[in-house]
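Visitor: Give me a 3D structure for the following:
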Amino acid sequence: MSYRKSISFIILLAFSTFYKAQSKPNYPEPKKGQKLVIVDFPKLENENNYKVEITFGMEFQVNECSVSAFSFPEMKTEYLIPPGRWPYYVIDGETIEVIEGKSSDSKCTSTKRISKKIFSSKKIFENYSSGFKRHFYIPEKWTVEYRTWKVSSEYKTVN
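Guide: Alright, predicted model coming up:
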């Protein structure tokens, strides 16, 4: 009987050690010129009633009257354990395109360039979930920005 208990204890110990090791993933170190930003959404009551919009920001010299944004080629989704366990997002950011549009304020005629925070034109919309953290590898000078949207639980029918 003692032998069975010892074997059971060893199996239980091995399983719990494996489980504990798997519950705290080790994400890779950021590459040179990048940083890791971890987004941890606060817990909300009735999270099913919310969506989250995630975008990226950076300081850039633009015309003070312009409406500006930037674009980047792609964001890769990678996983610590493929095909879908512990995702993280990687943006190269070496190739960006800054778009400067004309302001709707016709009184603003300045040609002065100022440093201003601009946001990416690419956005991520997803269901709100405080249950897991989002990991982003982005260029060092970028920021991760998010805002929450309260949604109506009812669909509206359009004929």
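Visitor: Only C-alpha atoms from now on, for both contacts and neighbour counts.
Guide: OK.
Visitor: In this structure, spot the strand with the most residues.
Guide: strand 50-63 (DSSP state E).
Visitor: Contacts for whatever helix or strand comes next after it next, please.
Guide: Downstream of strand 50-63, the first helix or strand assigned by DSSP states H and E is strand 67-71. With contacts defined as CA atoms under 8 Å, 6 or more residues apart in numbering, strand 67-71 is touched by 62, 96-103, 118-122.
Visitor: Please provide the structure for the following sequence as well, for comparison with the first:
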Amino acid sequence: MSKQTGLFFIVFLCLNTVAMAQSSVSKIDLSIYPEPEKGYKQMVIEVPHSDNDAAKKIEFTVGKWMQLDECNKHGLQGIIEQKDLEGWGYSYYIFKSDGNVMSTQMACPGNTKVNQFITSQPEMTRYNGKLPIVIYIPEEYDVQFKIYKAEADTYRASEVKHK
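Guide: Coordinates of the predicted model:
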């Protein structure tokens, strides 16, 4: 076998392994979670396992796209409740909202409307590359998330001297 053929074979095996790893839809069977209630859908956040899961956090927000003025700050009213999955030791989240949007009340010149993703208060949870984060949300909403990672550097706080 020539060097070129051998190299091609190794690259093919590596790419095939990566493709197979990415094709796995879920780390655990999601059928253990309850079915979404009428008017709701089930969303899942899955992140890769790392050697340093404890140094990471996930922040997720529930929101929806809306045409709103561009000069005011807007926020979606609603709450994210954490529930226990009975008998499994896992948890999941349910977002409940009446759909109302709070806003500052500045007068906007031109009253231009833009498409914005309006979110509720974010929820911070631990990063776990072995378990999904399951969230139930109203059908017209969506979930976005960020991953935060702690730096290796540590810093010392300053002492305040009192007389």
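Visitor: thinking again about what came up before, show me just the buried residues among the contacts of strand 67-71 of structure 1.
Guide: 62, 98, 118-120, 122 (16 or more other CA atoms under 10 Å).
Visitor: What lines up with residue 29 of structure 1 in structure 2?
Guide: Taking TM-score structural alignment, residue 29 of structure 1 has residue 35 as its aligned residue in structure 2.
Visitor: Run through the helices of structure 1 in chain order.
Guide: 2-23 (DSSP state H).
Visitor: circling back: residues in contact with the match of residue 29 of structure 1?
Guide: With CA under 8 Å, 6+ apart, residue 35 of structure 2 has these contacts: residue 42.
Visitor: Quick check: it vs residue 136 of structure 2, distance?
Guide: Counting by CA to CA, to the nearest Å, the gap from residue 35 of structure 2 to residue 136 of structure 2 is 9 Å.
Visitor: who touches both of the two?
Guide: Overlap of the contact sets of residue 35 of structure 2 and residue 136 (by CA under 8 Å, 6+ apart) consists of residue 42.
Visitor: What lines up with residue 65 of structure 2 in structure 1?
Guide: Match for residue 65 of structure 2 (TM-score structural alignment): residue 59.
Visitor: so who does the nearest residue to that match once chain neighbours are set aside touch?
Guide: Spatial nearest neighbour of residue 59 of structure 1, excluding adjacent residues (CA to CA, 6 or more residues apart in numbering): residue 117 at 4.4 Å. Applying CA under 8 Å, 6+ apart to residue 117 of structure 1 gives the contacts 57-60.
Visitor: cool, and residue 51 of structure 1?
Guide: So residue 51 of structure 1 contacts 125-128, 148-151 (CA under 8 Å, 6+ apart).
Visitor: Please repeat the previous calculation with a cut-off of 10 Å.
Guide: 125-129, 147-151 (CA atoms under 10 Å, 6 or more residues apart in numbering).
Visitor: try residue 138 of structure 1
Guide: So residue 138 of structure 1 contacts 30-31, 33-37, 56, 75, 89-93, 144 (CA under 10 Å, 6+ apart).
Visitor: Taking the residues you listed, tell me the two that lie furthest apart.
Guide: The most widely separated members of those, counting by CA to CA, are 31 and 56 (18.4 Å).
Visitor: quick one, which of these two is more surrounded?
Guide: Each of residue 31 of structure 1 and residue 56 has its neighbours counted (other CA atoms under 10 Å); residue 56 has more, 20 against 12.
Visitor: tell me the contacts of the residue nearest to that one when sequence neighbours are not counted?
Guide: Distances taken as CA to CA, 6+ apart place residue 144 nearest to residue 56 of structure 1, at 4.7 Å, with adjacent residues excluded. The contact partners of residue 144 of structure 1, by CA under 10 Å, 6+ apart, come to 37-39, 54-58, 119-120, 136-138.
Visitor: could you redo the last one with a cut-off of 7 Å?
Guide: 55-57 (CA atoms under 7 Å, 6 or more residues apart in numbering).
Visitor: picking that back up, are any of the contacts of residue 117 of structure 1 buried, and which?
Guide: Buried members of these, counted by 16+ other CA under 10 Å: 57-58, 60.
Visitor: related to what we said a few turns ago, would you check how far apart the match of residue 29 of structure 1 and residue 131 of structure 2 are?
Guide: Distance from residue 35 of structure 2 to residue 131 of structure 2, by CA to CA: 18 Å.
Visitor: I'm done for today, thanks for sticking with me.
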